[in-house]
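A.B. asks: just coords:
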């Protein structure tokens, strides 16, 4: 029985990955969490590691581990108040990641699966030219740059010590329990708040939580995944307007979308210092997952409509309480 060690077990992705691996019934599981108050699923050995940095000792946690899935990270935030955001991202996402990977190699771990981000590719793809895993990376912000630097360090480490590295770059992940902007979108729709997003003709890729965890499970032991970079999405791209309409339908709520031209929204956002936010609403970001499909024989486990329905049900159930 393979021993899988998951970092970030208290997070959105880490929790669901543990659920999925337990359902498989063929893995021994252990995980890291930042503090003892974090709930970990029954049957999973928890290691309380505190804040992850380049001084952490992972020896006890890595004993007997076959595969590490590294989900923990300093995550992207819209309004970072840190004095030096890039340095803060580098300390956790680069230095601490490589420190963990070196200790994993020394402990005999055979494969290290790193959850990166599509932000390594960039913030906006050209129309009709979706991002591919072999495109030249063009990260824009500190978070994306730190993830790219971690990827480069891990692949260099693979050459030095022979441990397999697998890199997965998800697009925006949604699913039951999703937070941040996706959760806010559902709140606005349920309240019937008019939104000036009825005439957005962009295209964006999204990925359901079930599909990310399914790809991770595939990458645990697939021989063709060794030292490769994979992009992942539902392979069903939508405009912001289409997403809002589908989400409203799933929530059984009205979609009160006012058809304001995208150029006007972009101009207004620029005046208000919200260019990054408007880019995520109006810009195009598509990914090509043909490599993931062909090299691994993988396809999305659930369709977008099914995944949106599950996300909506969970949101409605939680907000009844």
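C.D. replies: Perfect, thanks for sending it. What you see is a predicted model, and the numbers here were worked out from it, not measured in a lab.

A.B. asks: Please make it C-alpha for all contacts and neighbour counts, starting now.
C.D. replies: Fine.

A.B. asks: Tell me which stretches of the stretch 1-150 of the chain form helices.
C.D. replies: 12-24, 59-62, 85-89, 97-106, 142-161 (DSSP state H, counting those that start in this stretch).

A.B. asks: Of those, give the one that comes closest to residue 218.
C.D. replies: Closest of the helices of the stretch 1-150 of the chain to residue 218 is helix 12-24, at 11.0 Å (criterion: C-alpha to C-alpha).

A.B. asks: Who are the packing partners of that closest one?
C.D. replies: With contacts taken as 3 or more C-alpha pairs under 8 Å, 6 or more residues apart in numbering; DSSP states H and E, helix 12-24 sits against strand 2-7, helix 209-219.

A.B. asks: Residue 241: neighbouring residues, count only.
C.D. replies: 24 (other C-alpha atoms under 10 Å).

A.B. asks: For residue 159, see how far away residue 152 is.
C.D. replies: From residue 152 across to residue 159, the span is 11 Å (C-alpha to C-alpha, to the nearest Å).

A.B. asks: should've said residue 281
C.D. replies: From residue 281 to residue 159 the distance is 40 Å (C-alpha to C-alpha).

A.B. asks: out of the two, which sits in the more crowded spot?
C.D. replies: Per other C-alpha under 10 Å, whichever of residue 281 and residue 159 has more neighbours is residue 281, with 20 against 12.

A.B. asks: Could I get the contacting residues of the residue most central in space within the chain?
C.D. replies: Centroid-nearest residue in the chain: residue 170, 4.8 Å away (criterion: C-alpha atoms, centre = their mean). Taking C-alpha atoms under 8 Å, 6 or more residues apart in numbering, we find residue 170 in contact with 115, 116, 117, 118, 207, 212, 231, 232, 233.

A.B. asks: and with 10 Å instead?
C.D. replies: 115-119, 205-209, 211-212, 230-233, 287 (C-alpha atoms under 10 Å, 6 or more residues apart in numbering).

A.B. asks: now do residue 13
C.D. replies: Taking C-alpha under 10 Å, 6+ apart, one finds 19, 71, 72, 115, 173, 174, 175, 178, 209, 210, 212, 213 in contact with residue 13.

A.B. asks: For residue 185, find the nearest of the helices and strands packed on helix 12-24.
C.D. replies: Taking the helices and strands packed on helix 12-24 one by one with C-alpha to C-alpha, helix 209-219 is closest: 17.3 Å.

A.B. asks: okay, the angle between whichever helix or strand comes after that closest one and helix 142-161?
C.D. replies: Once the chain leaves helix 209-219, the next helix or strand it forms, by DSSP states H and E, is strand 228-232. Interaxial angle of strand 228-232 relative to helix 142-161 (axes from the mean of the first three to the mean of the last three C-alpha atoms, to 10 degrees): 150 degrees.

A.B. asks: Got another one to weigh against that:
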């Protein structure tokens, strides 16, 4: 089976390529962008550059996708807390929507059987009263989430008018080897023994193990029941911010310094610093129900998030 991966140099992409390198039945083909990277087990590299508005011509995309069985589309403009773009909506739309649709149209024209798209739980929303389920009405609250939802809609529209099948994966916050962003920043603070104001928090949030996510993406490439479906991805159990910090501290071999501050004070501090929305997200719940994903595909999510987080940091 010929599988083409976009975003092979990214956090999830590198892990999934490593995962596929162990599958003898797979010929891994990398859709490269500006950066050239060495991918173990890579059979071929094609130039699929969707960055900086240099969208590959449609006829070239169609040509590059000849003889490809499955496209796993992991490339995209990632979510960041401090975005410096003057027009954030356009920046996300150009990469996450326009290029995704262009790639899917070329895949359909080339006879590709299936396209697996890495979306985000942010399509569902930023917080929960009840756990998110796959049938929830989408409620994205930022440009990134809206771009992922728009891309999903475009993919299903193309699938409806062609023989291309699509499978959508919406993971919660992903952690694993090589993680960056907020989780990496938190690790550094814990290691430096910086006091953290989360001691009084009792929120519940689902994370998503990188290893389990790779297994789910693989199932979406081969399972017949994955066609034209959306799958939520998260670990089996929720953890609190306190449990998250303690798990990372345990893996680092240090004692976490947690300070108990009332949530009302944290919200006030967020308001004064112009970070009200960010603080509200940290304090809130984000629970994800993956029963449909597990039942449909036979997928087994990570069962012990705290142990997996400790292993992640202790392996460095």
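C.D. replies: In hand now; what should we look at? In this text the structure is predicted, and so the values were computed from the model without any measurement.

A.B. asks: Redo the helices of the stretch 1-150 of structure 1 as CSV? Include distance to residue 255 of structure 1.
C.D. replies: Compiled in CSV, these are given as follows (distance: least, C-alpha to C-alpha, whole Å):
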stretch, distance to residue 255 of structure 1
helix 12-24, 27
helix 59-62, 48
helix 85-89, 37
helix 97-106, 42
helix 142-161, 33
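
A.B. asks: Looking at these, which is nearest to residue 248 of structure 1?
C.D. replies: Per C-alpha to C-alpha, nearest to residue 248 of structure 1 of the helices of the stretch 1-150 of structure 1: helix 12-24, 22.7 Å.

A.B. asks: What's the average distance for the closest one when superposed on structure 2?
C.D. replies: Average distance, helix 12-24 of structure 1 versus aligned residues of structure 2 after superposition (mean C-alpha distance after the TM-score superposition for structure 1): 0.6 Å.

A.B. asks: in that helix, what's buried?
C.D. replies: 12, 13, 14, 15, 16, 17, 18, 21, 22 (16 or more other C-alpha atoms under 10 Å).

A.B. asks: The closest residue to the fifth one other than its chain neighbours - how many residues pack around it?
C.D. replies: Computed as C-alpha to C-alpha, 6 or more residues apart in numbering, the closest residue to residue 16 of structure 1 that is not its neighbour in sequence is residue 213, at 7.2 Å. Residue 213 of structure 1 has 20 neighbouring residues, counting by other C-alpha under 10 Å.

A.B. asks: contacting residues around residue 213 of structure 1?
C.D. replies: Residue 213 of structure 1 neighbours (C-alpha under 10 Å, 6+ apart): 13, 14, 16, 17, 18, 19, 20, 21, 219, 301.

A.B. asks: pretty sure the last one contacts residue 217?
C.D. replies: No - under the criterion of C-alpha atoms under 10 Å, residue 301 of structure 1 is not in contact with residue 217, lying 11.7 Å apart.

A.B. asks: which residues of structure 1 fall in strands?
C.D. replies: 2-7, 27-33, 45-48, 67-70, 111-115, 164-170, 172-174, 206-208, 228-232 (DSSP state E).

A.B. asks: Please convert the ones you listed to JSON lines, extending it with distance to residue 266 of structure 1.
C.D. replies: Supplementary listing: those in JSON lines, determined by distance: least, C-alpha to C-alpha, whole Å:
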{"stretch": "strand 2-7", "distance to residue 266 of structure 1": "38"}
{"stretch": "strand 27-33", "distance to residue 266 of structure 1": "40"}
{"stretch": "strand 45-48", "distance to residue 266 of structure 1": "44"}
{"stretch": "strand 67-70", "distance to residue 266 of structure 1": "36"}
{"stretch": "strand 111-115", "distance to residue 266 of structure 1": "31"}
{"stretch": "strand 164-170", "distance to residue 266 of structure 1": "26"}
{"stretch": "strand 172-174", "distance to residue 266 of structure 1": "21"}
{"stretch": "strand 206-208", "distance to residue 266 of structure 1": "22"}
{"stretch": "strand 228-232", "distance to residue 266 of structure 1": "28"}
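
A.B. asks: mind checking which of the ones you listed is nearest residue 148 of structure 1?
C.D. replies: Across those, closest to residue 148 of structure 1 is strand 164-170 (C-alpha to C-alpha), at 10.2 Å.

A.B. asks: how about that closest one: buried residues?
C.D. replies: Result for strand 164-170 of structure 1 [16+ other C-alpha under 10 Å]: buried residues 164, 165, 166, 167, 168, 169, 170.

A.B. asks: Could you pull up the residues touching the fourth one?
C.D. replies: If you count contacts by C-alpha under 10 Å, 6+ apart, residue 167 of structure 1 has them with 70, 112-117, 133, 151, 154-155, 216, 219, 225-231.

A.B. asks: still on that earlier bit, could you check how far the residue nearest to the centre of structure 1 is from residue 256 of structure 1?
C.D. replies: 30 Å.

A.B. asks: before we move on, what about residue 318 of structure 1?
C.D. replies: 23 Å.

A.B. asks: Those two: which is more packed in?
C.D. replies: residue 256 (18 against 11).

A.B. asks: which residues sit in contact with the more buried one?
C.D. replies: Counted by C-alpha under 10 Å, 6+ apart, residue 256 of structure 1 has contacts 188, 189, 192, 193, 194, 195, 196, 197, 198, 244, 245, 248.

A.B. asks: For residue 6 of structure 1, state which of these is nearest.
C.D. replies: residue 244 (33.2 Å).

A.B. asks: So for that closest one, what's the nearest residue that isn't a sequence neighbour?
C.D. replies: residue 255 (7.0 Å).
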